[in-house]
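Colleague: what follows is a protein structure lacking sequence information:
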């Protein structure tokens, strides 16, 4: 087996660099888990250098699943999921962070308790990932991003042959709902075509996933009605006058336009990623500039860094400021073995990339339909207070797959309390679980870490939620 692997490495021309990280600025003492960082070259002449953080399972690395995690955006760093979404074992410690010295603490709800996880900065231009030439940044799209991520995973596995046999899952949230099913299709096709290495793909996990952006957005109106953000009368009028179409509206339909104006007035001060949290406006030192947390979460929190002190009410974006300070610190980049001069400024979510990104897949539903035949296990979860990608739209497209309901809608519990509601579907060997996370927002584990760790632990163990 080892001889075969060595031959494949030579044939596949794996070009990568890896480093084991023992300590990190802001964390006291040695890291109590195994952290590896590195680059894998993909594309023509390995022009694109994709950066990753790999954390071995704190349970049983040789037996626990291997997960490739993709943060949304497009252009949001894997580090954001690692420290803010409670997917990784570290988080920032606001209570003990002073000035430009963010402190890190252990996260008791890390998914690395039950899985080996690769947090990838993809596509190129995300986080610490970079290209050696300008051509590497050009024409980035859904399909190209998926192809480069698939190439990354092939090369990473060649460099880490001890994980060949681990069950492989691809996971992600938000905009990853577009790209991730394409990657799983690439893996499936590659296995069938005999590409090396063969991957032990078992399924995929999606949180509050974008699937068809117009359809997802269209469900914001029914969601607003369900959550009592608009009146019964306005909702009935919207349904009648807009005929169920609230996104691509005919401007000549005056009645619908008027209703939508009333709707927008009702939700204008709602923080759509989590409707129960404060809507925050961050004032810039430049009086001509003002920014807020946007619906797609592609905010640049740089303005927060200039604030002399945090204003009230508390806003979640204030915590994001720590990542900008920490990840742009030269000592941090040296500790992570980031290549000097490879990036100008680290951003949690790269707005420049997302502005030039080509969305060449309008809907990923066709990929989900194709993957039904493969017999995979699928987990799709939605924070039920997310108005960016409402759970109603996600549930609707899942129902359009015409699967058999194996277990009907019912609650599941953590510590004796309802943590969400789930329904299970099957088609032959294919199994899909859809669950809500009660009180969760757009990135559900960020808001409900204990419940989401229980969810993923049970699901990986084939245990009912």
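Modeller: That came in fine, so what should we check first? Small disclaimer: the values here were computed from a predicted structure and weren't measured. Residues are numbered from 1 along each chain as shown.
Colleague: contacts and neighbour counts: CA atoms only from here.
Modeller: OK.
Colleague: any chance you could map the strands in the stretch 301-450 of the chain?
Modeller: Counting by DSSP state E, counting those that start in this stretch, one finds strands in the stretch 301-450 of the chain at the ranges 377-383, 404-414, 417-427, 430-437.
Colleague: oh sorry, the question was meant for the stretch 151-300 of the chain
Modeller: Per DSSP E, counting those that start in this stretch, the stretch 151-300 of the chain carries strands over the ranges 168-173, 201-207, 281-283, 290-292.
Colleague: how far away from the center of its chain is the first one?
Modeller: A distance of 9 Å separates the C-alpha centroid of strand 168-173 from that of its chain, computed with CA atoms, centre = their mean, to the nearest Å.
Colleague: neighbouring contacts of it?
Modeller: 65-72, 180, 184, 199-210, 443 (CA atoms under 8 Å, 6 or more residues apart in numbering).
Colleague: kindly recompute the last result at 6 Å.
Modeller: Strand 168-173 is contacted from outside by 65-72, 200-209, using CA atoms under 6 Å, 6 or more residues apart in numbering.
Colleague: helix or strand: which one has residue 458?
Modeller: Take DSSP states H and E as the rule and residue 458 turns out to sit in helix 449-460.
Colleague: ok, residue 125 next?
Modeller: Applying DSSP H and E, one finds residue 125 in no helix or strand.
Colleague: try it against this one:
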């Protein structure tokens, strides 16, 4: 079963020159950093005041698995800023394609697919940003053992990502023991807490660990299959997208048992619901879909197997990235390893998603463990997403049975309601008004406000804390 209209992404190394990449494990850090440093990107007609680096980190020598990263330093005083790792979901979608090129990164791809422009709301204004294409087979990441690409799963992804961080910190020792955070969206609702759990356990077993994990944040995150389903159909019905009959039948036919033992009847009512929804983009129900190549909607039976939507607002940003990151000059600038095999870079790998080996039906148990460890944990949700909607997330949070310490209220950005928030013992929940599945794509300014509060450990600002430009001018 294929969940997206995607090509296959399969990087298989056959050249004897692979030692050029695999030798990085014992290289002098400063030398390797210089090799990874990126100068101007193709189509970049502006200068930047921060350094950025891209390349490979080997995570398994035996099979020669190597993960591709792109790191951008903070725009001001990077030595004082934390390190934040961003992960996209899928499973099988590229953090370069989405996190960097259309969401939180400083470089966004232009409409012509041959240029980049500077994102004024980039998260590297507040942190050093690290983007990782994980697992192998995603984006530019590869393995010299072809079977690796068809044997990915949650467990190995967490283990390889942990190994990546340890090896990457050896290459960039200036970030060892730096305050470290993880953020992501969608299927990264699995990746992010699972990697956080792996780090917490590693740190307990290894005194003096270089990974100083402080917390994580996930958006529109796959969390619990049953709660995700119940919340999804409630959202679709309340938004007027499906009939009363379909809503009632979904509750009758898709119970907890159907998620343990797949039910044909549940699958059929899912199909009916998506037919009733019509030709809209479920990742952002109030914005126009991308009609490039005749694609107006991405339907999936397991609706939570998602990586993205297609800014204000270009719904075809994914199509632009497909052009840009396939340009040979772009791949050269990013130090992408070239083989003699013809291959196409894709935003998401159908091979990886189709052959996923393990995916628990819930990660709520991981949350319970990590909340007790004292990490800062935030969950946010764009409220116009019909894939993993705000209702699904609220059901999953409710299942944690946490004590409320800050009641539900609106938060503000420039005097306008940016969304709503509630604080629990061990977790903060934030909604972003008018945002779809990819919150930083639809509401970049509000998303930057969100990450600033998260990193500072402060609650989202109530209206009384807002100072508008007119008020500031009047006081001067």
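Modeller: Cool, got the structure. Every value quoted in this text rests on a predicted model; they were computed, and no experiment measured them.
Colleague: overlay the chains and give the TM-score.
Modeller: Here the superposed chains carry a TM-score of 0.83, computed using TM-score structural alignment, normalised by the length of the first structure; 424 aligned residues with a CA RMSD of 3.0 Å.
Colleague: sorry, back to before: mean shift between the helix holding residue 458 of the first structure and the second structure?
Modeller: Superposed on the second structure, helix 449-460 of the first structure shows a mean distance of 0.8 Å to its aligned residues (mean CA distance after the TM-score superposition for the first structure).
Colleague: matching residues in the second structure for that helix?
Modeller: The alignment of helix 449-460 of the first structure onto the second structure (TM-score structural alignment) covers residues 444-455.
Colleague: so for that stretch, what gets flagged as buried?
Modeller: For stretch 444-455 of the second structure, burial by neighbour count (16 or more other CA atoms under 10 Å) applies to 444, 445, 446, 447, 448, 449, 450, 451, 452, 454, 455.
Colleague: adding distance to residue 365 of the first structure, write the strands of the stretch 151-300 of the first structure out as CSV.
Modeller: Formatted as CSV, the strands of the stretch 151-300 of the first structure follow (distance: least, CA to CA, whole Å):
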stretch, distance to residue 365 of the first structure
strand 168-173, 15
strand 201-207, 13
strand 281-283, 35
strand 290-292, 31
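Colleague: okay if I get these as CSV plus distance to residue 122 of the first structure and mean neighbour count?
Modeller: Converted to CSV, the strands of the stretch 151-300 of the first structure look like this (distance: least, CA to CA, whole Å; neighbours: other CA atoms under 10 Å):
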stretch, distance to residue 122 of the first structure, mean neighbour count
strand 168-173, 12, 24
strand 201-207, 16, 23
strand 281-283, 28, 15
strand 290-292, 25, 14
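Colleague: hang on, the earlier thing: list the contacts of the helix holding residue 458 of the first structure.
Modeller: 109, 445.
Colleague: cool, stretch 38-54 of the first structure as well?
Modeller: By CA under 6 Å, 6+ apart, stretch 38-54 of the first structure touches 15-18, 35-37, 117-121, 128-132, 136.
Colleague: can we see that at 7 Å?
Modeller: 15-19, 35-37, 117-122, 124, 128-133, 136, 148, 151-152 (CA atoms under 7 Å, 6 or more residues apart in numbering).
Colleague: which of the residues in it are buried?
Modeller: Neighbour counts using 16+ other CA under 10 Å place 38-43, 46-54 of stretch 38-54 of the first structure among the buried residues.
Colleague: now do it: distance from first to last residue.
Modeller: End-to-end span of stretch 38-54 of the first structure (CA to CA, to the nearest Å): 8 Å.
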